[in-house]
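1. Okay, predicted coordinates and the sequence, questions at the end:
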Amino acid sequence: MLKVVLIDDEPNALVSLRWELERSCDDVVVLAAFERATEARDFLRDNPVDCIFLDIEMPDLNGFKLLEAFPERPFSVIVTTAFNQYAIKAIKEMALDYLLKPIDEAELKTAIEKARQTKNDKIARESKGKPVPVSPEFGATKKIGIPYEGKILFLNPAQITYCEGDGNYCYLFFDSGEKLFVTQQLKAIDAKLVGFNFFRIHNSYLVNMGKIAEYRRQQDVVVLVDGTELPVSRLKKAQFLNQF
């Protein structure tokens, strides 16, 4: 799942971009859309985001000025503007892509694919060499085997909070806060976890039912014990509620 934020002082541009993303990119979640760059800056300081779509010419804060507030840049940047004179500066700012308005659908999909790959590469780097958390009772617990970098990791399912699918890859999130990048599809992980109290609440999410703290009916969202919020798809809702 790719979490994005849209920043543009033109309301119609925000509506159009959100509609196009939600229509053609199933794995993209628009966390927020801002007409004021200063509000976006404050949001980005407090919330983890994978990628931002950033306009340049905005009245309260120039897009490049907003980027100066994030020298370590914890997110990818896709520039969206009606002007082509900012391309060189965008490259210097390490923007993933530069989309001219009106945004072409094919170019948008290409930019999203770049953002996906950047996220995958980042998680792979963070996972590499990190020990997977193991509980004291691990040896006495039934384990599942996960292929990882030429070896097989034997994991305790009880320590897995949830799994997130992303195309041909998958991310496993643990109670300890660690996450593991796996080169298997979510359906393969789902099959391994049969009988361990996991449920596929969404095409992209497999959750440990024992880690759910609450279900919010109006938003169709589950909140896990660590505060993580995950969507429940309409197709899975009835079956999910029957688990209780």
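-> Everything's here; your move. Computed from a prediction, not measured in an experiment: that's the story for all the values here.

2. CA only for contacts and neighbour counts going forward, please
-> Will do.

3. Asp60 contacts Glu35, doesn't it?
-> No. At 9.5 Å, Asp60 does not count as touching Glu35 under the criterion of Cα atoms under 8 Å.

4. if you count what's nearby, which of these two comes out ahead?
-> Counted by other Cα atoms under 10 Å, Asp60 and Glu35 do not tie: Glu35 has more neighbours, with 19 against 12.

5. buried set for whichever helix in the chain runs longest?
-> Counting by DSSP state H, the longest helix found in the chain is helix 105-127. For helix 105-127, a neighbour-count test (16 or more other Cα atoms under 10 Å) marks Leu108, Ala111, Ile112, Lys114, Ala115, Arg116, Thr118, Lys119, Asn120, Ile123, Ala124, Ser127 as buried.

6. repeat for stretch 2-15
-> Those would be Leu2, Lys3, Val4, Val5, Leu6, Ile7, Asp8, Asp9, Ala13, Leu14, for stretch 2-15 by 16+ other Cα under 10 Å.

7. Return the distance of it from the chain's centre.
-> Relative to its chain's centre, stretch 2-15 lies at 17 Å (Cα atoms, centre = their mean, to the nearest Å).

8. Filter the buried residues of stretch 2-15 down to the ones in strands?
-> Leu2, Lys3, Val4, Val5, Leu6, Ile7 (DSSP state E).

9. Quick one: the residues you listed as CSV, columns for distance to Arg234 too.
-> Listed next are those as CSV, based on distance: Cα to Cα, whole Å:
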residue, distance to Arg234
Leu2, 20
Lys3, 20
Val4, 22
Val5, 24
Leu6, 25
Ile7, 29
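
10. tell me the contacts of Asn62?
-> With contacts defined as Cα atoms under 8 Å, 6 or more residues apart in numbering, Asn62 is in contact with Ala37, Ile56.

11. Against that first model, consider the following:
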Amino acid sequence: MDSITAILVDDEISNLKGLQRKIEKLFPVIKISGAFQKPEEAIVAINKEEPQILFLDIEMPRMNGFELLAQLKNVNFQVIFVTAYSEYAIEAFKKSAIDYVLKPVDNEDLVNAVNKALNLIKLKNESDNNSKLVSLLEENIANNNKIVVPTKKGVSFIPQDEVLHLEGYDGYTKIHLIDKTTIMSSYNLGKFEKLLNSKFFKCHKSHIINLEKVRHFENEGYVVLDNTYRVPISKANRKAFLSLFK
């Protein structure tokens, strides 16, 4: 794992230095970019540096830990409260802290709390990287007339000519292929609508069809694809659909 940035906040200098020594000894991967006794100075540094972990004392003069969090622009990091008061624990979790450590800080408690934070950071980084990868693939593959389909097993690259029909429901999309197989994707139908070329037509709020596979239009409100596959078409879309074949 790459180095992880952290900021420490505690109004007592002995606690601050003691915690810093423990973190540096137990977690060389963590780079402490700042240690602050004054909450006001900490707020400026946190907003500027955007650390990945914040070790935060709760009981401080002028401003407690919860009040400090409330003044930050974004709380896009893991919070570990360090406190002498166990009754704060429940409220700490309600404030989205992943854990808390009681003073005097026990090494085992600290290791458990930090490991939770590191695991969450890793999961977030993997999720962000996967999203960036999929976006990049979509951009590069669009010119080749393929669609990128994230699935439970990975990512599929489907030539658009092999897509017969896309069916959306409950936020997911089932992709029906010409070989009669299907692929389920976590993308909603609206996402695919933006990725498909002009050969596709949204005939219903829950259905997109490949116009090259259309064989019949049925007056009762269906489009037949490849002579056997029937897809509903809404009344609102029938006129636009038929105009495509004039």
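-> Received it, and whenever you're ready, just let me know what you need. Since this is a predicted model, take the numbers as computed values, not measurements.

12. Can you give me the stretch of the second structure that the helix or strand where Glu164 of the first structure lies aligns onto?
-> Element membership of Glu164 of the first structure [criterion: DSSP states H and E] is strand 160-166. Per TM-score structural alignment, strand 160-166 of the first structure has no counterpart in the second structure.

13. Over to stretch 83-92 of the first structure?
-> Aligned using TM-score structural alignment, stretch 83-92 of the first structure spans residues 85-94 in the second structure.

14. in that stretch, what counts as buried?
-> So, applying 16+ other Cα under 10 Å, buried residues of stretch 85-94 of the second structure: Ala89, Ala92.

15. okay, how far is it across that stretch, tip to tip?
-> 16 Å (Cα to Cα, to the nearest Å).

16. can you give me how far stretch 160-167 of the first structure is from the chain middle?
-> 10 Å.

17. which SS state does the residue nearest to Leu137 of the second structure when sequence neighbours are not counted fall under?
-> Excluding its sequence neighbours, the residue lying closest to Leu137 of the second structure (Cα to Cα, 6 or more residues apart in numbering) is Val148, at 7.0 Å. For Val148 of the second structure, the assignment made with DSSP: H, G, I helix; E, B strand; the rest coil gives strand.

18. Which strand or helix spans Asn237 of the second structure?
-> Assigned by DSSP H and E, Asn237 of the second structure falls within helix 235-243.

19. For that helix, grab the matching residue range in the first structure.
-> Helix 235-243 of the second structure maps onto no residues of the first structure, going by TM-score structural alignment.

20. show me the contacts for Gly145 of the first structure.
-> Gly145 of the first structure neighbours (Cα under 8 Å, 6+ apart): Ile152, Leu153, Phe154, Leu155.

21. List the contacts of whichever helix or strand the third one is part of.
-> What it means is Phe154 of the first structure. Phe154 of the first structure belongs to strand 151-155 when assigned by DSSP H and E. For strand 151-155 of the first structure, the external contacting residues (Cα under 8 Å, 6+ apart) are Val132, Val134, Lys143, Ile144, Gly145, Ile146, Pro147.

22. which residue sits closest to the fifth one, ignoring its sequence neighbours?
-> In this structure, Gly145 of the first structure finds its nearest non-sequential neighbour in Phe154, 4.6 Å apart by Cα to Cα, 6+ apart.

23. Count the neighbours of the one you found for me.
-> Other residues close to Phe154 of the first structure by other Cα under 10 Å number 16.

24. roughly how far apart are it and Phe173 of the first structure?
-> With Cα to Cα as the criterion, Phe154 of the first structure and Phe173 of the first structure are 15 Å apart.

25. try Leu61 of the first structure
-> On the measure of Cα to Cα, Leu61 of the first structure and Phe173 of the first structure end up 36 Å apart.

26. With Arg125 of the first structure instead?
-> Counting by Cα to Cα, the gap from Arg125 of the first structure to Phe173 of the first structure is 15 Å.

27. Then Ala13 of the first structure?
-> Counting by Cα to Cα, the gap from Ala13 of the first structure to Phe173 of the first structure is 35 Å.

28. Over to Glu105 of the first structure?
-> With distances taken as Cα to Cα, Glu105 of the first structure is found 33 Å from Phe173 of the first structure.

29. can you check Lys128 of the first structure too?
-> Lys128 of the first structure is 15 Å from Phe173 of the first structure, by Cα to Cα.

30. For those two, indicate the residue with more neighbours.
-> Phe173 (18 against 12).

31. List the contacts of the more buried one.
-> Ile160, Thr161, Tyr162, Cys163, Lys179, Leu180.

32. helix or strand for Gln239 of the first structure, which one?
-> Element membership for Gln239 of the first structure, per DSSP H and E: helix 234-241.

33. that older thread, tell me which residues in the helix holding Asn237 of the second structure are buried?
-> Using 16+ other Cα under 10 Å as the test for burial, helix 235-243 of the second structure gives Arg238, Phe241.
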